[in-house]
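1. sequence first, then the predicted structure, then my questions.
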Amino acid sequence: MLIISQRKCYTRKKQYWSKVIILVGAAILLLSYFCLNNYTIPVITPSSFDLPTTHFRSQWHGVLSQGIPGLQTVIEPPHPPKKPPHIVKAVLRNLLLFFTEIDITDIRSLFRAEIPVASIFTIPPQVSIVSLPSLPKVSQSDLPKRGKPLVGIYHTHTSESFIPNSGVTHTPGGQRGDIVEVGAAMVKQFAKHNVIAIQSSDIHDYPSFMKAYNKSEITVQQMVKENPSLQALFDIHRDAGRRDETTVVINGVPMARILIIVGKGQPGLEQPRWEQNYAFAKAIDDKLNQYYPGVSLGMDVVDWRYNQHLHPHALLFEMGCQYNTKEETIRTIEIIADIVAEILAK
C-alpha cells in the first residue's frame, strides 16, 4: 500500500509540474507578444473617464481575440492584428517540441510521430455466409518450425477501446484497452491451427501518445531478437470513423471491417522491405475477398513506416472503429488468424 501511495503521489507531482510548465510557457508567450507589439494596458486617469466605454472594449477585444478565435466573429478589432514576432514563434516552437517532439520548422518531425490518418469509405455491403466457401484445414505437419513462435502481436496504441464496451475511446491513465483483448483472441485462434503466437501487452501510448511508435519499436526489436522464428508481425489497432462504414453483416451477424496499412517509408525514414510487406498484405486481402467479401476495406500504402522496416512480414491492422463492439472485432480477427494460418502453411 505504501508503494502504491508513493506512486500516486509521484504521478500527482508529475501532473502538477506539467501544468506549471504549461502555464509558465503561456505566460511568457503572452508577455512577449504584448511587449513586442507595444500593447499598452489602459490606466484609469481623469482623462480616461472621458473616453467611451467601447474604446476599452475594442482594445481588450483585440488582445483577447489573438488567442480565442471565436471572439473575432463577434466584434472585429478596429485595426488588423499584427503578425506575431519571431520570438513568439520561437516560444511556440519550443513548447510544441518539448511536449510532442514535433518541430513546426521541420515537417519530418511530424512523420516521425507517425500519426495514423482515418480514411472515409462507402457503406458496407450485406453478404450471405451461406455462399462462402470453408477455409481449408491446416494440419500441424504443414506448418514450418513447429514448436516455435510463428506470429508476433503487439499494440502501439494500447489504450484503444470500443465505446459500446468501455464507454470511452481510450482508457485513461496508462490502462490497457479493449484492443489488447482483441489481440489475445487472435492468439487463441492461432492455437486452434497449432500455430504458436505471442502477444506483447506492453503499454506504449502512455504517458505520451505522440511517442508511442518510439516505444513500440523497442518492443518489436526485442520480439524479433528473442524469436527469430517469427514469420509475421501484426500491430493491431482500433480505427476511427463511422459504424456504418466499418461494419459488415454476414448472415445476420455483424463484423468489424479491417483496413490493412502498409508503410512505404520516406527520406529519413527508409523502409526497404515495404514491397515484401505489401505482397504479404495482398495475400491476406485476396483471401479475405475470396472467403469473406465485404470484410476487407482493402490496403492503404502510406509514406510512413509503422515499425514495418523491422520485419519482411510486418503489417498494421485497423479494426472497426470506436462505435464497433469488441465482440464484432474479435469475430474478424479470428478469420484473419484462419487466413494467416493457411498462408503460413504454404
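-> All right, it came through fine. Predicted, not measured: the structure shown is a model, and the values here were computed from it.
2. only C-alpha atoms from now on, for both contacts and neighbour counts.
-> Will do.
3. now the helices for the stretch 51-200 of the chain?
-> Using DSSP state H, counting those that start in this stretch, the helices of the stretch 51-200 of the chain run over 53-64, 69-72, 86-100, 107-113, 163-166, 178-192.
4. so for the fourth one, what gets flagged as buried?
-> Residues of helix 107-113 classed as buried by neighbour count (16 or more other Cα atoms under 10 Å): 108, 111, 112, 113.
5. tell me how far the second one lies from residue 328.
-> Looking back up the chat, that one is residue 111. Separation of residue 111 from residue 328 (Cα to Cα, to the nearest Å) stands at 32 Å.
6. do the same with the first one
-> As defined by Cα to Cα, residue 108 lies at a distance of 37 Å from residue 328.
7. that older thread, quickly check the buried residues of helix 107-113 for the two that are furthest apart.
-> 108 and 113 (8.9 Å; Cα to Cα).
8. how distant is stretch 246-256 from the center of its chain?
-> 24 Å (Cα atoms, centre = their mean, to the nearest Å).
9. hold the first one in mind and look at this next one:
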Amino acid sequence: MALLAFSVYFCISNDSFQYTIKILSEKSFPFELILLEGAPGMSYPQRTYISDTRNAAAGIGMYLLTGVNISDARTYFLSFYAPPSEGPTWLGWAYYPNDPEMEGPLLEPLDNPFYHDPEPIKSAQDVLVSIYHTHSAESYSGDGGADRSAGGENGDIVEIGQLLTEKLNQAGINTAHSEEVNDAVYIQAYNHSYLAAKKMLEKNPTTRLLIDLHRDGLPSQVGKDTAKINGQECARVMIVIGQKNQNWEKNDAIAREIIKIAEKKYPGLFFPKIRYASEARYNQYLTDGAILLEIGSQLNTLEEAQAAAGPIAEVLKEYLGK
C-alpha cells in the first residue's frame, strides 16, 4: 500500500496525476478493497481476494515508480530504471548509462559510414523500408501462449514483421525483412542485430525507414491496450527513440510525422507520446529514419497484432509518399 501511495505521489509531483488516474480507472482499480484488509467480519474467501488485490496493487505501484515488472524477472537485472523528468516510466525511461539494456560496446564509432542520408532512389524496385528484430523471440501471450519462443527460435514478432512487409509491398512500398535470430543469447541481442541491420543497409542503401520491430513488455496488472480500427481490435503502436547518437533529432522528427499521420488516419492506433531512452542507441545511429516500433505488448493476442499490420502499412505509405 505504501508503495502504491508513493507512486501516486510521484506522479502528482511530476504533473502526471491525471494520466495516472486515467490508467487506474480504466483498469477498474479497487481502492476500497485495498483499504479493507484486516477489517473485522471478513470471510476467508474475502480475505484471500483482498490479499490478491493488494499484491496486484504492489505490482502496479512498483511499475509506476521504477519501471520494474514483477512479472518479468529479467527487468530486475537487465537495466537500472530511473523515472523520467516528464512523468511515469511508461512515458520513457533512462537506462544505466554504461550499458543501456545490455546493448554492449559499440562495434563501430558513431560516425560510421552509414551515418548519412539514404542514397537517391533510382528505380521502382529500390527498397524503401527494411525491417529486422533485435528480440526475435518475442511473442504474444494474450491468448494463453508463451510470451517468448524457445531460445534460438523466432517468435510471433517475426510473423508480424513478415505480415507488415507483405502489407507494405502490396501497397507499393518495396520492403525487405530479416528473419535472422538475434537473441539466441539475450544479452548479445544488440550486437547481433547491429550486424543484421548493417547488412540490410549494405544491400538496400535506399532504405528510408529502418525499423527494429518489437512488442512491449508490461506487468500483467497494468493490462493490455487496444484500439478499434476498421471494426477490429488492434494492438496499439509505440515508437521508441534512443538519444545516444548525434542523429537522434532527425529520427525524432520522422517519428513525430508518422504519429501525426496516424492520428489523422487511424486515431488511437499509435501512442501519441514517443518513448525516449536518453542513454540507449538501438542501432539508430546507422542511418536517417532508424526507429524502434513496438506493436502491442506480451499481453495482447497475436490476432490483435496482426490486425494492426494493415493500418500501420497505410500510415507508413502516406509518410513515404511525402
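-> That came through, no problem. Note that the structure is a prediction, hence the values are computed from the model and not measured.
10. where does the TM-score land?
-> For this chain pair, the superposition-based TM-score is 0.61 by TM-score structural alignment, normalised by the length of structure 2; 211 aligned residues with a Cα RMSD of 2.5 Å.
11. may I see the helices of the stretch 51-200 of structure 1 arranged in CSV, with distance to residue 307 of structure 1 as well?
-> Shown next, in CSV, are the helices of the stretch 51-200 of structure 1 (distance: least, Cα to Cα, whole Å):
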stretch, distance to residue 307 of structure 1
helix 53-64, 43
helix 69-72, 38
helix 86-100, 19
helix 107-113, 11
helix 163-166, 28
helix 178-192, 18
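12. with respect to burial, which of these scores highest?
-> helix 178-192 (a mean of 21; mean count of other Cα atoms under 10 Å).
13. give me the mean distance between it and structure 2.
-> Its match in structure 2 and helix 178-192 of structure 1 itself, once the structures are fitted together, sit a mean 0.7 Å apart by mean Cα distance after the TM-score superposition for structure 1.
14. what is that helix packed up against?
-> strand 197-199, strand 232-238, helix 326-345 (3 or more Cα pairs under 8 Å, 6 or more residues apart in numbering; DSSP states H and E).
15. for the ones you listed, which one sits closest to residue 157 of structure 1?
-> Distance to residue 157 of structure 1, taken as Cα to Cα, is lowest for strand 232-238 among those, at 6.7 Å.
16. mean shift between the next helix or strand after the closest one and structure 2?
-> Next along the chain after strand 232-238 of structure 1, taking DSSP states H and E as the criterion, comes strand 247-250. Its aligned residues in structure 2 lie a mean 2.5 Å from strand 247-250 of structure 1 after superposition (mean Cα distance after the TM-score superposition for structure 1).
17. if you count neighbours, what's buried in strand 247-250 of structure 1?
-> Neighbour-count burial for strand 247-250 of structure 1 [16+ other Cα under 10 Å]: 247, 248, 249, 250.
18. residue 346 of structure 1: neighbouring residues, count only.
-> 10 (other Cα atoms under 10 Å).
19. mind checking what residue 267 of structure 2 lines up with in structure 1?
-> Under the alignment (TM-score structural alignment), residue 267 of structure 2 pairs with residue 293 in structure 1.
20. how about its match, what does it touch?
-> residue 127 (Cα atoms under 8 Å, 6 or more residues apart in numbering).
21. what's the helix or strand for it?
-> Per DSSP H and E, there is no helix or strand for residue 293 of structure 1.
22. doesn't residue 261 of structure 1 fall inside a strand?
-> Yes: counting by DSSP: H, G, I helix; E, B strand; the rest coil, residue 261 of structure 1 is found in a strand.
23. and the angle for the biggest helix by length in structure 1 with helix 53-64?
-> Longest helix in structure 1 by number of residues (criterion: DSSP state H): helix 2-36. Relative orientation of helix 2-36 of structure 1 and helix 53-64, computed by axes from the mean of the first three to the mean of the last three Cα atoms, to 10 degrees: 120 degrees.
24. name the helices or strands packed onto helix 2-36 of structure 1?
-> helix 86-100.
25. let's go with 10 Å and repeat that
-> Packed against helix 2-36 of structure 1 by the contact rule (3 or more Cα pairs under 10 Å, 6 or more residues apart in numbering; DSSP states H and E) you find helix 53-64, helix 86-100.
26. which other helices and strands contact the last one?
-> If I follow you right, that is helix 86-100 of structure 1. helix 2-36, helix 107-113.
27. end to end on stretch 231-243 of structure 2, go ahead and measure it.
-> One end of stretch 231-243 of structure 2 sits 36 Å from the other (Cα to Cα).
28. what do you get for stretch 296-308 of structure 2?
-> Note: stretch 296-308 of structure 2 ends 9 Å apart using Cα to Cα.
29. and it, which stretch of structure 1?
-> With TM-score structural alignment as the criterion, stretch 296-308 of structure 2 aligns to 320-332.
30. buried stuff in the matching stretch?
-> 320-332.
31. what span of structure 1 lines up against stretch 25-36 of structure 2?
-> By TM-score structural alignment, stretch 25-36 of structure 2 lines up with nothing in structure 1.
32. hmm, residue 158 of structure 2 is touching residue 132, no?
-> Yes: between residue 158 of structure 2 and residue 132 there is a contact at 8.2 Å, judged by Cα atoms under 10 Å.
33. joint contacts of these two?
-> Residues touching both residue 158 of structure 2 and residue 132 (Cα atoms under 10 Å, 6 or more residues apart in numbering): 177, 178, 179, 180, 181, 213, 214.
34. gap between the fifth one and residue 149 of structure 2?
-> Taking Cα to Cα as the measure, residue 181 of structure 2 and residue 149 of structure 2 are separated by 11 Å.
35. who's more crowded, these two?
-> Between residue 181 of structure 2 and residue 149, residue 181 has the larger neighbour count (other Cα under 10 Å), namely 23 against 17.
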